[in-house]
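Q: quick one, fold the following:
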Amino acid sequence: MAGRNPWGGSSGDDDSDRGPGGEPDTMPTGDGSKPKNPWLPGGDPTGQGNPDGRAPGRKPSNIEDIFRARQRRGGGGGGGSPQFPRAPGGRSWTPYIIVAVVLLWLFLSSVHQINAKEQGIVTTAGKYTRTLNPGLHLTLPWPIQSVSDMDVTSIRRDNIPDGTEEKLMLTGDQNLVDLSYLVRWNIKDLKLYSFQLAEPDETVREVAEAAMRASVAEVKLDDALSGAGRAQIEQAVRARMQQLLDAYRSGVAVQGVEIKKADPPTRVIDAFKEVLAAQQDAQSDINRARAWAEQVTARAEGEAEAFNQVYSEYRLAPEVTRRRMYYETMERVLSQTPKTIVEADGVVPYLPLPEVSRRRSGGDAAPNAATPGASAPSRGPAANGNNAAGGQ
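A: Next up is the predicted model:
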């Protein structure tokens, strides 16, 4: 009896049948079974409901038992290990998920869509295989083959220099000019562009600067600043760039070069403007002098041609030509002098032609031609002869 628990259990070291206060959770019965302890909530009288032999709903007696129980349940923060849904027939979904991931990977790494403005480069283990044109293409999956696409149709623009930086170049007449220009280019061979040069974009900029310096060194400062000179430089730079890039096998096509600014250096721009203004004034004076000389020369040539024509007519009929020339000369001279017309026989009324012309030009009514005026006495044949020489 000394080793027996008064509640029917043994007094051994096993305390799995005791309650929170050390009391047993079962009571002895006549048939040797262990009935449920009436002082605890409902549980399994056999102690088999939990992994550690405790009745359901009963807490562990110490902290070691708590951790031991959590480890037996899978180490979760309560609630046991999660249970994933299973496929029909009780099989796991894991093989199906693996197959779906593999198929998706094969599709994404084997099917490639190349846009209209692009081309693709296929490499096998890093080595060039082929070039893909726009459309849908199939390749081996990654990492066996990989595809890199790039826009080969759009025009790329490089501004040289970047921002407001000053770019000085030496002209053929040993002057400095500040140039900024735009280079337009695109890719004509994607294979060469991708594998021939280490840095193709930087190479295009360096080639453009070298070609621009070589072309500017062949012209004078005035040609570099003028419109016609700029066009010549742009064509020369484009030709030089294309020649160098083709020699490098770069796969680049130069579409054009445009000079946006051509100014003298900033430190001498004021003096340069004054010199340029003086040169423009001098050129304007030279142009006016040339225009006046051309007018005088044209007038002299016209008069000489008219004289030659008159002389040819004079040689054909000297008397008729002489009389016609006399009449034309008298008409030209007398049309610019005041005149008085007097008839030869007797005294006639005075006809004031200059006064009539003056009043008519002033808007007044013309006086009556028959208005009597100062009578001119008859001077005889001598007077009539003198006036007849000046009459018209």
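
Q: when you work out contacts or count neighbours from here on, use the C-alpha atoms and nothing else.
A: Will do.

Q: ranges for the helices of the stretch 251-392 of the chain?
A: Taking DSSP state H, counting those that start in this stretch to define them, one finds helices in the stretch 251-392 of the chain at 269-316, 318-334, 353-362, 380-390.

Q: where along this protein do the strands fall?
A: Taking DSSP state E as the test, the strands found in the chain are 111-114, 118-124, 127-132, 135-138, 145-151, 156-160, 168-170, 176-187, 252-263.

Q: can you work out which other helices and strands pack against the first one?
A: Helices and strands touching strand 111-114, as assessed by 3 or more C-alpha pairs under 8 Å, 6 or more residues apart in numbering; DSSP states H and E, comprise strand 135-138.

Q: centre of the chain to the strand it packs on, how far?
A: 32 Å (C-alpha atoms, centre = their mean, to the nearest Å).

Q: and for stretch 216-231?
A: Counting by C-alpha atoms, centre = their mean, stretch 216-231 is centred 25 Å from the centre of its parent chain.

Q: can you get me the start-to-end distance on it?
A: 12 Å (C-alpha to C-alpha, to the nearest Å).

Q: what comes up buried for it?
A: Of the residues in stretch 216-231, 216-217, 219-221, 223-225, 229-231 count as buried by neighbour count, 16 or more other C-alpha atoms under 10 Å.

Q: give me the neighbour count for Asn308.
A: 12 (other C-alpha atoms under 10 Å).

Q: now the second one, please; I'll put the structures next to each other:
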Amino acid sequence: MPWNEPGNQNSGDDNKPNGNKPSSNKPGGNKPPEFDQILSDLINSIKRTLGFGSSSGGSGGGSKNGQAPVLILIIGLLGLAVYSSAYQIDQAERGVVLVFGDYSHTMQPGLQFTLPRPFAEVLKVNVDTIRQEDNSGQMLTEDKNLIEIDYSLQYRIDEERVNDYLFSVTNPENTVKQVSESVMRQVAGTRTLDFIINENRTAVNLEAREEVQSMLNQYKTGIQITQLNITEVHPPSNVKEAFDDVVKAREDQKTYINQAKEYENGRIPEAEGKVLKIIQEAEGYKASIIAEAAGKADRFDLLRTQYELAPEVTRQRLFLETMEGVLADTSKVIMDQEAGNSMMYLPLDQLMKNQPRQNNSDSIDLGTTVVRPGILQPNNSTNPDSKTTRRGRGGR
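A: Next up, the predicted model:
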């Protein structure tokens, strides 16, 4: 716009090239502007740029139209700053916040805010993922046996020490590998081969895991050990056959021990049952003998009472009962000579048939004579000159 057009505030003499300059003829015309004046002019300039300043005429409207892109740019920058400062942290993650490259704090799961880029940076780390390290190596036991141990290690990042995992060590995975191998060598070197191979392997696993966790905490790795297992223990390949034989012998030993225990558990109750049966039979026999003796004593008391009342009759009855018992199983026939010369019929066939059969194996040693049923034999050991006398059945 020409300097002399209407609407220009700098018209007249003041619009001359030197109109805005203070006159050199005025006192103090060569003084520099005050600091307050400079600050006020700067604030007014910013207000006019953002469209808050007041202006008149057509030139003011053109100035506002030129300031619209600036406003859009400023709003865009503000939106970008808000967007770059918001972070969504998943449940399995933790966010490590770096402000100007230094650790500030750790974000928990959820929507979190921090300073926008490039002032702050957020590193997301998954703390729920289980990582596994499989390794093996030859180690020397306390009893100087060379063995090869295969083991498996599982670990994850400790959610309370994520910053240690990121910044304390250069390579956490390699640190875990070296620490676990060192601990396994230490554990194997302080234990015998039988202690590691046999049923104590669980205790070895627990001790090794605690030692690995302790060393990792000293190094501030931010790693938490979840499990450590010795998967296999075997000797080097050149002595593997002999080692397998020893292992098989140990297994056979355990098998035989288990079989012996099973046999023991089966025989002991059986023997206890037999003992109980014998004891019960003995108690029953004892009770029967006592009862029989008591019955005989009672019968004798009754017989004594009858004998005191009628001695002769009782004596005759006892004699007859005794002879009846003695002659009941004999084949002899007693005949009364006083009966006369009458002929008597003897049923010899029935008598022979009713005679009880005796066991020839039963014998009685009388010292000088051995008596068997139907045979009378002298004892040759005491009297070699004695003769054998056979007595037939029914002889006198």
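
Q: TM-score for this pair?
A: Counting by TM-score structural alignment, normalised by the length of the first structure, the TM-score of this superposition works out to 0.51. Behind it: 245 aligned residues with a C-alpha RMSD of 3.9 Å.

Q: what's the closest of the buried residues of stretch 216-231 of the first structure to Leu140 of the first structure?
A: For those, the closest approach to Leu140 of the first structure (C-alpha to C-alpha) belongs to Ala231, at 50.9 Å.

Q: any idea what that closest one aligns with in the second structure?
A: Ala231 of the first structure maps onto Thr202 in the second structure, with residues paired by TM-score structural alignment.

Q: turn the strands of the first structure into TSV, columns for mean neighbour count and distance to Ala236 of the first structure.
A: Converted to TSV, the strands of the first structure look like this (neighbours: other C-alpha atoms under 10 Å; distance: least, C-alpha to C-alpha, whole Å):
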stretch	mean neighbour count	distance to Ala236 of the first structure
strand 111-114	17	36
strand 118-124	20	30
strand 127-132	15	33
strand 135-138	12	39
strand 145-151	18	28
strand 156-160	16	17
strand 168-170	18	16
strand 176-187	20	13
strand 252-263	18	9
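
Q: dump the residue contacts of the match of Ala231 of the first structure.
A: Contact analysis of Thr202 of the second structure by C-alpha atoms under 8 Å, 6 or more residues apart in numbering lists nothing.

Q: need the strands of the first structure in JSON lines (columns: distance to Ser194 of the first structure).
A: Listed next are the strands of the first structure as JSON lines, based on distance: least, C-alpha to C-alpha, whole Å:
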{"stretch": "strand 111-114", "distance to Ser194 of the first structure": "17"}
{"stretch": "strand 118-124", "distance to Ser194 of the first structure": "9"}
{"stretch": "strand 127-132", "distance to Ser194 of the first structure": "10"}
{"stretch": "strand 135-138", "distance to Ser194 of the first structure": "20"}
{"stretch": "strand 145-151", "distance to Ser194 of the first structure": "10"}
{"stretch": "strand 156-160", "distance to Ser194 of the first structure": "16"}
{"stretch": "strand 168-170", "distance to Ser194 of the first structure": "32"}
{"stretch": "strand 176-187", "distance to Ser194 of the first structure": "10"}
{"stretch": "strand 252-263", "distance to Ser194 of the first structure": "11"}
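
Q: for Gly90 of the first structure, find the nearest of those.
A: Distances from Gly90 of the first structure to each of those were compared by C-alpha to C-alpha, and the smallest falls on strand 111-114, at 35.5 Å.

Q: read off where the closest one ends up in the second structure.
A: Alignment of strand 111-114 of the first structure against the second structure: residues 86-89, by TM-score structural alignment.

Q: how close does Leu104 of the first structure sit to Arg70 of the first structure?
A: 39 Å.

Q: for Thr190 of the second structure, what are its contacts?
A: Going by C-alpha under 8 Å, 6+ apart, Thr190 of the second structure touches 141-142.

Q: ok, 10 Å please
A: Contacts of Thr190 of the second structure were listed using C-alpha atoms under 10 Å, 6 or more residues apart in numbering, and they are 140-143.

Q: quick revisit: how big's the offset between the match of strand 111-114 of the first structure and the first structure?
A: Average distance, stretch 86-89 of the second structure versus aligned residues of the first structure after superposition (mean C-alpha distance after the TM-score superposition for the first structure): 2.2 Å.

Q: so what touches that stretch?
A: With C-alpha under 10 Å, 6+ apart as the test, stretch 86-89 of the second structure has contacts from 95, 107-116, 122, 124-126.

Q: skip the chain neighbours and tell me the closest residue to the residue positioned nearest the centre of the first structure.
A: For the first structure, the residue sitting closest to the mean C-alpha position, by C-alpha atoms, centre = their mean, is Arg157 at 6.5 Å. Counting by C-alpha to C-alpha, 6 or more residues apart in numbering, the nearest residue to Arg157 of the first structure once its immediate chain neighbours are dropped is Arg184, at 4.7 Å.

Q: so Thr232 of the second structure sits against Gly137, correct?
A: Just to correct that, residue 232 of the second structure is Glu rather than Thr. No: under the criterion of C-alpha atoms under 10 Å, Glu232 of the second structure lies out of contact with Gly137, with a separation of 11.1 Å.

Q: quickly list what's touching both of the two.
A: Overlap of the contact sets of Glu232 of the second structure and Gly137 (by C-alpha under 10 Å, 6+ apart) consists of 148-151.

Q: tabulate the residues you listed in TSV, adding columns for distance to Ile290 of the second structure.
A: Rendered in TSV, the data for these read as follows (distance: C-alpha to C-alpha, whole Å):
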residue	distance to Ile290 of the second structure
Glu148	77
Ile149	76
Asp150	77
Tyr151	77
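
Q: from the residues you listed, which is closest to Asp102 of the second structure?
A: Using C-alpha to C-alpha, Tyr151 comes nearest to Asp102 of the second structure of these, at 38.2 Å.
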